[in-house]
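**Student:** Provided below are the primary sequence and the corresponding predicted coordinates.
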Amino acid sequence: MTKLSLLDLVPVTEGGSVSQSLANAADMARHAEHLGFTRYWTAEHHGMEGIASAATSVVIGHVAAATATIRVGAGGIMLPNHAPLVIAEQFGTLDALFPGRIDLGLGRAPGSDQRVAAALRRTLDSDPNAFPRDVVELQSYFAGADSSGGRTGIRATPGAGADVRIYILGSSLFGAQLAAALGLPYAFASHFAPAALDEALAIYRERFEPSEVLDEPYAICGFNVFAADSEEEAEYLASSMQQSFVALRSGHPGKLKPPVRGYRESLPPQYGQMLDGVLAATATGTADQVQGKVAAFVDRTRADELILTSAIFDHEARKKSLTIAAEAFSDTPRIAP
């Protein structure tokens, strides 16, 4: 059966604050836990005033402390921004605090522009093998429970022996190939970059090598949901996220804006086409409409898990949208692997 989870970028709204966004994140995680979701993920972004999850491991600790059973993790940590040992220590600490509940999704994008990347002291390594090497090194720190410290000779404390589940993230074919080669679960960013989704899933499943972690492929797909009591209201809620994408693509990113009625129809054709592309994996509408779109997406992808996301300006409207989506999903036929 296909599982359901939540990706929260911890949006900062116009007129809102980082403190309120972080309080909302904990509340959203509790809500997702109540709805029976499998996991709550947040993601590393830097230099973006509309996203409050830059210190990702800190946010994960905040959310895990506010919940009891739901898995909490990163979707993801941009590993080239960090020394693998530092991430092993951070997530080893999180596992010690919240045993058996911590996920670590790994991506290779900077999560920022080049100027911010330089401020992070990131080395822009053009070697295509750098990211795979860092992933394997990170795995060795978690596996190095003996005094020798595993393959590096360094023992991560905390970190050695931690029960942290690693996932490879991607929006292209590279991540699919790496996840398959290492026998790790794979999460595709179809919620904002759906173009290569079908090819990436095919490559991942065809080339998958069983590992100590996983016997068979496990694919998670990002999916946007804007659900409300009417289609008109759902379209209205979705306009905040649409504004964010237009602002980002036009070089003017900022805080999440209030919704605007008729926003999509007011756009020049080039921006409308851009939104149609980046938000292709989206269900907007009533419970019945969301159910139909979710069923079609699961049929197409055979996803083992959907991780839902949405940037909705009003916190309570966002919670209601998630509730409607969960109820609709519960009535959606699941596809056998």
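**Tutor:** Received the coordinates, thanks.
**Student:** every contact and neighbour count from this point should use C-alpha atoms.
**Tutor:** OK.
**Student:** quick check: Arg264 vs Thr323, distance?
**Tutor:** Per CA to CA, to the nearest Å, Arg264 is found 25 Å from Thr323.
**Student:** report the secondary structure state of Ala74.
**Tutor:** Counting by DSSP: H, G, I helix; E, B strand; the rest coil, the backbone at Ala74 sits in strand.
**Student:** pull out the buried residues from the helix or strand hosting Tyr271.
**Tutor:** With secondary structure defined by DSSP states H and E, Tyr271 is part of helix 269-278. Going by neighbour count (16 or more other CA atoms under 10 Å), the buried part of helix 269-278 is 271, 275, 278.
**Student:** wait, Asp163 touches Leu97, no?
**Tutor:** No. Applying CA atoms under 8 Å, one finds Asp163 not in contact with Leu97, separated by 11.4 Å.
**Student:** more neighbours, the two?
**Tutor:** Using other CA atoms under 10 Å, the more surrounded residue of Asp163 and Leu97 is Asp163, with 19 against 14.
**Student:** pull the contacting residues for the closest residue to the more buried one other than its chain neighbours.
**Tutor:** Nearest-residue entry for Asp163: Gly100, 5.9 Å, with adjacent residues in sequence omitted and distances by CA to CA, 6 or more residues apart in numbering. When contacts are counted by CA atoms under 8 Å, 6 or more residues apart in numbering, Gly100 touches 71, 163-164.
**Student:** out of these, flag the one nearest to Ala317.
**Tutor:** Arg71 (23.6 Å; CA to CA).
**Student:** next one for the comparison:
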Amino acid sequence: MNTKRFQGTPLSVLDLAPINEGSTAAESFKNSVDLAQHVENWGFHRYWLAEHHNMPGIASSATSVIIGHIASATNHIRVGSGGIMLPNHATLVIAEQFGTLESLYPGRIDLGIGRAPGSDQATAFALRRTLHSRVEDFPLQLDELQAYFEVNPSARVRSFPGEGLNIPIWLLGSSDYSARLAAAKGLPFSFASHFAPEHTLAALKLYRDNFQPSDVLDKPYAMVGVNIFAADTEERAQWLATSQQQQFLSLRRGEPTQLKPPIDNIDEVWSPFEKAAIERSLDSRSTIIGTPDMVKEKLKSFIDETQADEVIVNSQVFHHEDRLRSYEIVADMME
């Protein structure tokens, strides 16, 4: 592994596979491959993709497929899901898919799972054909999934490939639910601070205070999400960040769009009420915008505050060259 660290902390990449306004999923996938190859060479630790549905600006709906595509185009960086929304799927199917991925790319695949639908209720129904599943069912699904990776010759249903493979399972969350479950199961935990910053510290405390050692981990391991918009000038970084702000605005209005290009004055687009709501989701602690020196200082403060074992960086930037440059600036800070 060529992993480098920022002040002792490994950094990873969350790619939401953005489809730019006027572009296509095919172009998004080309950009993802190029980004993955660059960040692998720059020393980032993981490259994760997230399951979303019915969202015209995100191309990673068939998450397992794009994970395989990225893994095939890289050499050693870990590739995984941030995450698979388990209630959308039969657990056997996920075990088989990730068993296949791990068989193709041994020692490189992560399986991060969440319990949200990754979309709206109508889309959840289209995926599941029922909305009868309950929150209480998620731990049972997790147990089923873990069982498929164990060797059990007496089981009536077994996962081939999958059985006997060591595929790290992570729990993902944006509230305290998955923090509690990850602690009880002794699993690594990834918190979505990049869109739920107000719950970050409470969820991490719950996870660490209640952690039960397991065969997987003997102590808690928390990865925390952060948005970074880094550029050579503060003005350009602020300008680049308006693409993500517009994306959050479209979601808030219930009108998801492709990722829009940056604009000069975001205040012309949103109301004061919308601005306040979006700034709560993209607050200055977990959304870092600025020059290399500014980003370095703010990222250090973020790690000091969260005591993150690892940080996963999302950079929802419209222009691919600017996106590469943002990650390159962060890479230059790593040792």
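**Tutor:** Looks like it arrived, so ask away. This is a predicted model, so every value here is computed, not measured.
**Student:** where does the TM-score land?
**Tutor:** Scored against TM-score structural alignment, normalised by the length of the second structure, the superposed chains reach a TM-score of 0.95; 326 aligned residues with a CA RMSD of 1.2 Å.
**Student:** that older thread, among the contacts of Gly100 of the first structure, which one sits closest to Phe91 of the first structure?
**Tutor:** Val164 (7.2 Å).
**Student:** ok, the closest one touching Phe98?
**Tutor:** No. Counting by CA under 8 Å, Val164 of the first structure stays clear of Phe98, with 10.3 Å between them.
**Student:** and these two? Which one has more around it.
**Tutor:** Ranked by neighbour count (other CA under 10 Å), Val164 of the first structure and Phe98 place Val164 first, with 23 against 17.
**Student:** how near is that one to Glu216 of the first structure?
**Tutor:** According to CA to CA, Val164 of the first structure and Glu216 of the first structure sit 19 Å apart.
**Student:** hmm, back to that, relative to Glu89 of the first structure, how far out is the residue nearest to Asp163 of the first structure?
**Tutor:** Distance, Gly100 of the first structure to Glu89 of the first structure, using CA to CA: 16 Å.
**Student:** ditto for Phe37 of the first structure
**Tutor:** Remark: distance between Phe37 of the first structure and Glu89 of the first structure (CA to CA) = 27 Å.
**Student:** the aligned partner of Ala287 of the first structure in the second structure: what's it in contact with?
**Tutor:** In the second structure, the residue matched to Ala287 of the first structure (TM-score structural alignment) is Pro292. By CA under 8 Å, 6+ apart, the residues touching Pro292 of the second structure are 230-232, 329-330.
**Student:** still on that earlier bit, what's the mean deviation for the helix holding Tyr271 of the first structure versus the second structure?
**Tutor:** Helix 269-278 of the first structure: mean distance to aligned residues in the second structure after superposition is 1.3 Å, counting by mean CA distance after the TM-score superposition for the first structure.
**Student:** now stretch 234-245 of the first structure
**Tutor:** For stretch 234-245 of the first structure, the mean distance to aligned residues of the second structure following superposition is 0.5 Å (mean CA distance after the TM-score superposition for the first structure).
**Student:** that stretch aligns to what range in the second structure?
**Tutor:** So stretch 234-245 of the first structure is aligned with residues 237-248, judged by TM-score structural alignment.
**Student:** residues contacting the matching stretch, please?
**Tutor:** Here stretch 237-248 of the second structure has contacts from 229-231, 256-264, 266, 278, 289-291, 316-318, using CA under 8 Å, 6+ apart.
**Student:** now do 6 Å
**Tutor:** Defining contact as CA atoms under 6 Å, 6 or more residues apart in numbering, one finds that stretch 237-248 of the second structure is touched by 229-231, 260-262, 289-290, 316.
**Student:** off-centre distance for that stretch?
**Tutor:** 18 Å (CA atoms, centre = their mean, to the nearest Å).
**Student:** same check on stretch 115-126 of the second structure?
**Tutor:** Distance, centroid of stretch 115-126 of the second structure to centroid of chain: 18 Å (CA atoms, centre = their mean).
**Student:** ok, stretch 318-335 of the second structure next?
**Tutor:** 17 Å.
**Student:** pull the residues that contact that stretch.
**Tutor:** 4-6, 42, 230-231, 261, 317.
**Student:** need the three-state assignment for the residue lying farthest from the centre of the second structure.
**Tutor:** Relative to the mean C-alpha coordinate of the second structure, counting by CA atoms, centre = their mean, the farthest residue is Ser154 (35.9 Å). Of the three states, Ser154 of the second structure takes coil under three-state DSSP.
**Student:** good, wrapping up.
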